[in-house]
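> Need coordinates for the following:
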Amino acid sequence: MKDATNHIVNINLAEPAAEISREKSAELYTKAKTYFPGGVNSPVRAFKSVYGTPLFIQKGDGSHLWDADGNEFVDYCCSWGPLILGHNHPAVREKVIEVMQYGMSFGAPTALENELAELILSNNRFIEKIRFVSSGTEAVMSAIRLARGYTKRNKILKFEGCYHGHVDALLVKAGSGLVTFGETSSAGIPQSFADETVVVALNDKTAVAQAFEEFKDQIAAIIIEPIPANNGLLLQEPEFLQFLRDICTANGSLLIFDEVISGFRVGFEGAAGYYNIQPDIITYGKIIGGGLPVGAYGASAAIMSQISPDGAVYQAGTLSGNPVAMSAGIAQLSQLLQPGFYKQLHDKTEGFVNAVRSYIAEHNYPVKVFAIGSVFWFAFTEQEAIRRADEINPASMDNFKLMHRELLNRGIYLGPSGYEVGFVSSAHTAADLEKTQQAIFHSLSLIFDSQI
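Take a look at the predicted model:
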């Protein structure tokens, strides 16, 4: 809120917002726990990192969600990113309904696969051929196999703080050394799998160079989220990403960009286009299905020629190229190609983020808002940049937990973890963003001034 001199002034501090009703969601969660491990079908949904029981969502429309208790929220989770047009977008919905009238799965080629592939490839300088799969995890798993098959090498180098789905060889964490074999971060993964994965810290050229010295001619690929957004928003300097490109080229290894989140989110060409860096393989997900389950990986025609039935690297999927998912992707990506789409979305996000940053600066709160494109992340820190996972203070999540509860009670929905990023969609209105700003201002004031 600003005074006549255009300076942000103190808002009127209020008591914490009244708790929303969760009675029906709680009942559903109690029943769900009798069916599913932890009552959920994906762990973060269990709300273990925030207050209260999970909210069971009943419907979404535009930028808003409604839960089983009738609570309405402005949504910044956007199904963890793919709903760049918001919920239930008419163009996506109508295209899906049109296609569903003719059947929902054939296990055979359809023209829709060609149409979506042409839409992507004709507007993306960084890949020449693509293969559709059913999830981001499957895309990454396939890309790793392709890299190994193409290079005839076994080891993969990944970074602590980047998440690549629940692939066995990549569900690993760093050990205690500068360059280490991965240590399994999940039960059920043989150590022998993790031993083929080298883990180093983000933003550490020395560690990467040392890994190539220690495992000379053994590393098939480096895999990285070029915009790491699964463990905070750990924005990397372009020079580091270019260094990875150069060291892979020098050592005959492939560079894999995991763009399951950043692909089509920061621009139609994703992070590869944003930074103008050519990876060897790119994985996609989320957005290209318009909210339906989908994934893809792409590369040059030469690399993709190694995939069966052309080559010896086997990969298959009964639901790959599912016509319903393809139709949703066609409808959504067509919207993204409209002139000015990304600039308008970026400007909207930038205005929102800058308003929050101004309020934080005016009050000298130890909070930073990191953002790129239409992705943002709240970090309870005084650091000007966070580029590595070990630079995140776990204790700071206590403040996010308080903030999350206050925002929910004020009608704002963020993902239920302080390590997760938020997303602005084209459906968010000026009124939505103003309401959200005010809710954030109140929440931060309550956390830091009232010590709730």
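> drop to CA atoms for contacts and neighbour counts, all remaining ones
OK.
> what's the residue sitting nearest the centre point of the chain in contact with, if anything?
Of all residues in the chain, the one closest to the mean position by C-alpha atoms, centre = their mean is residue 261, 3.5 Å from it. Shown here is residue 261, whose contacts under the criterion C-alpha atoms under 8 Å, 6 or more residues apart in numbering are 81, 82, 229, 284, 285, 286, 287.
> now residue 86: how far from residue 65?
Distance check for residue 86 against residue 65: by C-alpha to C-alpha, to the nearest Å, it reads 10 Å.
> Provide the contact partners of stretch 304-323 at residue level.
Stretch 304-323 is contacted by residues 99, 104-107, 109-110, 112-113, 129-130, 132-134, 142, 145-146, 149-150, 294, 298 when judged by C-alpha under 8 Å, 6+ apart.
> can you give me how far that stretch is from the chain middle?
Its chain's average C-alpha position is 25 Å from that of stretch 304-323, according to C-alpha atoms, centre = their mean, to the nearest Å.
> do stretch 261-268 as well
Between the centre of stretch 261-268 and the centre of its chain there are 10 Å (C-alpha atoms, centre = their mean).
> ok, now stretch 201-215?
In terms of C-alpha atoms, centre = their mean, the centre of stretch 201-215 is found 25 Å from the chain centre.
> what comes up buried for that stretch?
Of the residues in stretch 201-215, those buried by neighbour count under the rule 16 or more other C-alpha atoms under 10 Å are 201, 202, 203, 205, 207, 208, 211, 212.
> do stretch 153-160 as well
Within stretch 153-160, the residues that qualify as buried are 154, 155, 156, 157, 158, 159, 160, counting by 16+ other C-alpha under 10 Å.
> and the buried residues of stretch 201-215 as a markdown table, adding secondary structure and distance to residue 346?
Shown next, in a markdown table, are the buried residues of stretch 201-215 (DSSP: H, G, I helix; E, B strand; the rest coil; distance: C-alpha to C-alpha, whole Å):
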| residue | secondary structure | distance to residue 346 |
| --- | --- | --- |
| 201 | strand | 29 |
| 202 | coil | 26 |
| 203 | coil | 26 |
| 205 | helix | 30 |
| 207 | helix | 34 |
| 208 | helix | 33 |
| 211 | helix | 37 |
| 212 | helix | 38 |
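> Just the buried residues of the contacts of stretch 304-323.
Buried positions within the contacts of stretch 304-323, assessed by neighbour count (16+ other C-alpha under 10 Å), are 99, 105, 112-113, 129-130, 132-134, 142, 145-146, 149-150, 294, 298.
> Helices of the stretch 251-400 of the chain, residue ranges please.
Under the criterion DSSP state H, counting those that start in this stretch, helices of the stretch 251-400 of the chain are mapped to 270-275, 301-304, 323-336, 341-363, 397-409.
> Let's compare: structure for the following, please.
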Amino acid sequence: MSIFDTANKYIPGGVNSPVRAFKAVDLEPIFIEKANKSYLYDINGKEYIDYVCSWGPLILGHNNEEIKQNVIKACENGLSYGTATKLEVDMAQFICENITHIEKIRMVNSGTEAVMSAIRLARGYTGKDKVVKFDGCYHGHSDSMLIQAGSGLMTEGIPDSSGVTKSCTMDTISIPYNNLDILEEVFKKHSYNIACVILEPVAANMGVVLPNDAFLKGLRQLCDTYKSLLIFDEVITGFRLSFGGASEYFGITPDLVTYGKIIGAGMPVGAYGGKKEIMDMVAPNGAVYQAGTLSGNPIAMTAGLTQLKILKENESIYSNINNMSKYLFENLKYIIKRNNFDCTINYIGSLGSIFFTREKVFDYMSAKKSDTKKYAKYFKNMLDKGVYIAPAQFEAIFISNEHNKEIIDKTLNIIEDSIKNII
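Just a heads-up that it's a prediction; the model follows:
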């Protein structure tokens, strides 16, 4: 019996998260035993260049020595206390002192929990009910965010998962990304009953889709006009796109921001933060309740704070990962043009995507025009040749500080061979 057979016997689908299942590429998942720098090693000893980086947070690569040693030292004191620690105060202070749009922050345990809590806070602060999100943006698996994309302009949310009642999603409105005109219509229809607009400022869960030049600025203006909160879901972009995330990169200030595992250097953690007057609505100061026994876990705080301090003290890391990303994606564009492949490249900073479509990808509907069957063949070819990318068309490629020119050159050769084999 294979390990996947055993996993299926005891775990639904054989995996603890659907993105690991490899169903979209019609394969069985690989099982990883260890990782180091830019490489993964499966239980059979096969080596892979890793471009998933634990779905983004491993900016410094796998098994960074300073993070590892600090975590080992922290473990010697205990793994979890269920009470306040200095470490969580140090983390909060560091973030608030270095991220200008965050005056107070609350630690949680995942990006999903951070988003769920931020939306509840937005409703509590504004006294309004409705939430606007964008088709193709993923904000975790809390009930109110599991709404069908493209469910129709200004209609009540239709649940996108069994087990979610319509009453949970009826106050969530999902509209096309990059479309200010429709957002303005939504605001006009619902007048002043929209508590918040939430989005990935750079979408990374329908593949990487960039905001157009006026989109984020227009969002900020509409939220100000209608006295709604603007929430940036920076689970992917926070501390990756720049130290100050998408807000710093684009020069747009959100009212609230959510983070995930990126502030834990890949360990289970999340957070939401923003303006003091909003955050003071959270219990025990205010009437918006949110709690968590494991929030601010000392091991996660140690790992995360170590990575954030390294990034702050060595901001040349951003230049390096961005340059390596540009080298990868610009050369990939050249390969596509030279071979007349039906592919489109979107990238920004150290994350990007290859879409198996010739058309420009600017929202969910254009992303869905990608040929997922070709992507599945491409994925298998890449995996066979020792390159691990996301096992689904609509995910991102991530560059870490351990990806150098030699590794990327090797990857580019494998990409060209892999695509040639499916055309």
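> Out of the helices of the stretch 251-400 of the first structure, which is the most enclosed?
Between these, the one whose residues have the most neighbours on average, counting mean count of other C-alpha atoms under 10 Å, is helix 323-336 (a mean of 24).
> Please work out which residues of the second structure line up with that helix.
Mapped onto the second structure with TM-score structural alignment as the criterion, helix 323-336 of the first structure occupies residues 298-311.
> got it, and stretch 112-129 of the first structure?
The alignment of stretch 112-129 of the first structure onto the second structure (TM-score structural alignment) covers residues 87-104.
> Check stretch 303-313 of the first structure too.
For stretch 303-313 of the first structure, the aligned range in the second structure is residues 278-288, judged by TM-score structural alignment.
> Tell me the buried residues in that stretch?
278, 279, 280, 281, 282, 288.
> now the residues you listed as CSV including distance to residue 255 of the second structure?
Putting those into CSV (distance: C-alpha to C-alpha, whole Å) gives the following:
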residue, distance to residue 255 of the second structure
278, 8
279, 10
280, 13
281, 13
282, 15
288, 16
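> Can you tell me which of those is closest to residue 324 of the second structure?
Proximity to residue 324 of the second structure was ranked across those by C-alpha to C-alpha; first place goes to residue 279, at 37.7 Å.
> Aligned counterpart of residue 152 of the second structure in the first structure, please.
With TM-score structural alignment as the criterion, the equivalent of residue 152 of the second structure in the first structure is residue 177.
> Identify the residues contacting that match.
Going by C-alpha under 8 Å, 6+ apart, residue 177 of the first structure touches no other residue.
> I'd like the buried residues of stretch 153-160 of the first structure as a markdown table, with secondary structure and distance to residue 233 of the first structure appended.
Formatted as a markdown table, these follow (three-state DSSP; distance: C-alpha to C-alpha, whole Å):
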| residue | secondary structure | distance to residue 233 of the first structure |
| --- | --- | --- |
| 154 | coil | 29 |
| 155 | strand | 27 |
| 156 | strand | 23 |
| 157 | strand | 20 |
| 158 | strand | 17 |
| 159 | strand | 14 |
| 160 | strand | 13 |
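> any chance of those in JSON lines, plus distance to residue 358 of the first structure?
Rendered in JSON lines, the data for these read as follows (distance: C-alpha to C-alpha, whole Å):
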{"residue": "154", "distance to residue 358 of the first structure": "49"}
{"residue": "155", "distance to residue 358 of the first structure": "46"}
{"residue": "156", "distance to residue 358 of the first structure": "42"}
{"residue": "157", "distance to residue 358 of the first structure": "39"}
{"residue": "158", "distance to residue 358 of the first structure": "36"}
{"residue": "159", "distance to residue 358 of the first structure": "33"}
{"residue": "160", "distance to residue 358 of the first structure": "32"}
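> okay, among those, which ones form the most distant pair?
Spanning the widest gap among those are 154 and 160, at 19.3 Å by C-alpha to C-alpha.
> And the helices in the stretch 1-150 of the second structure, which stretches?
Counting by DSSP H, counting those that start in this stretch, one finds helices in the stretch 1-150 of the second structure at the ranges 3-10, 65-75, 86-98, 111-126.
> which one of those helices is the most hemmed in?
Neighbour counts (mean count of other C-alpha under 10 Å) averaged over each of the helices of the stretch 1-150 of the second structure peak at helix 111-126, with a mean of 24.
> how far apart are it and its match in the first structure?
Overlaying the first structure shows helix 111-126 of the second structure at a mean distance of 0.2 Å from the equivalent residues (mean C-alpha distance after the TM-score superposition for the first structure).
> I'd like to check what contacts that helix. Which residues are they?
The contact list for helix 111-126 of the second structure, computed with C-alpha under 8 Å, 6+ apart, reads 108, 129-131, 139-142, 195-196, 228-229, 231, 233, 235, 256-261, 269-272, 278-279, 281-282, 287-288, 290.
> quick one, what contacts the aligned residue in the first structure for residue 43 of the second structure?
When the first structure is aligned by TM-score structural alignment, the residue opposite residue 43 of the second structure is residue 68. Residues touching residue 68 of the first structure, when contacts are defined by C-alpha under 8 Å, 6+ apart, comprise 24, 25, 55, 56, 57, 58.
> Tell me which of these fall in strands.
Of the positions in the contacts of residue 68 of the first structure, 57, 58 sit in strands, assigned by DSSP state E.
> Only the buried subset of the contacts of residue 68 of the first structure, as a ChimeraX command please.
For selection in ChimeraX, the members of the contacts of residue 68 of the first structure meeting the burial criterion (16+ other C-alpha under 10 Å) are listed in this command:
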select :25,55,56
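> got CSV for the contacts of residue 68 of the first structure, with distance to residue 323 of the first structure too?
Converted to CSV, the contacts of residue 68 of the first structure look like this (distance: C-alpha to C-alpha, whole Å):
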residue, distance to residue 323 of the first structure
24, 35
25, 33
55, 31
56, 28
57, 26
58, 25
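> Residue 346 of the first structure corresponds to which position in the second structure?
Under the alignment (TM-score structural alignment), residue 346 of the first structure pairs with residue 322 in the second structure.
> Next: residue 291 of the first structure.
In the second structure, the position corresponding to residue 291 of the first structure is occupied by residue 266, as judged by TM-score structural alignment.
> Repeat that for residue 412 of the first structure.
Alignment note (TM-score structural alignment): residue 412 of the first structure maps to residue 387 of the second structure.
> For burial, what's the neighbour tally of that match?
Neighbourhood size, residue 387 of the second structure [other C-alpha atoms under 10 Å]: 21.
> same deal with the one 10 residues further on?
Close neighbours of residue 397 of the second structure, defined as other C-alpha under 10 Å, add up to 23.
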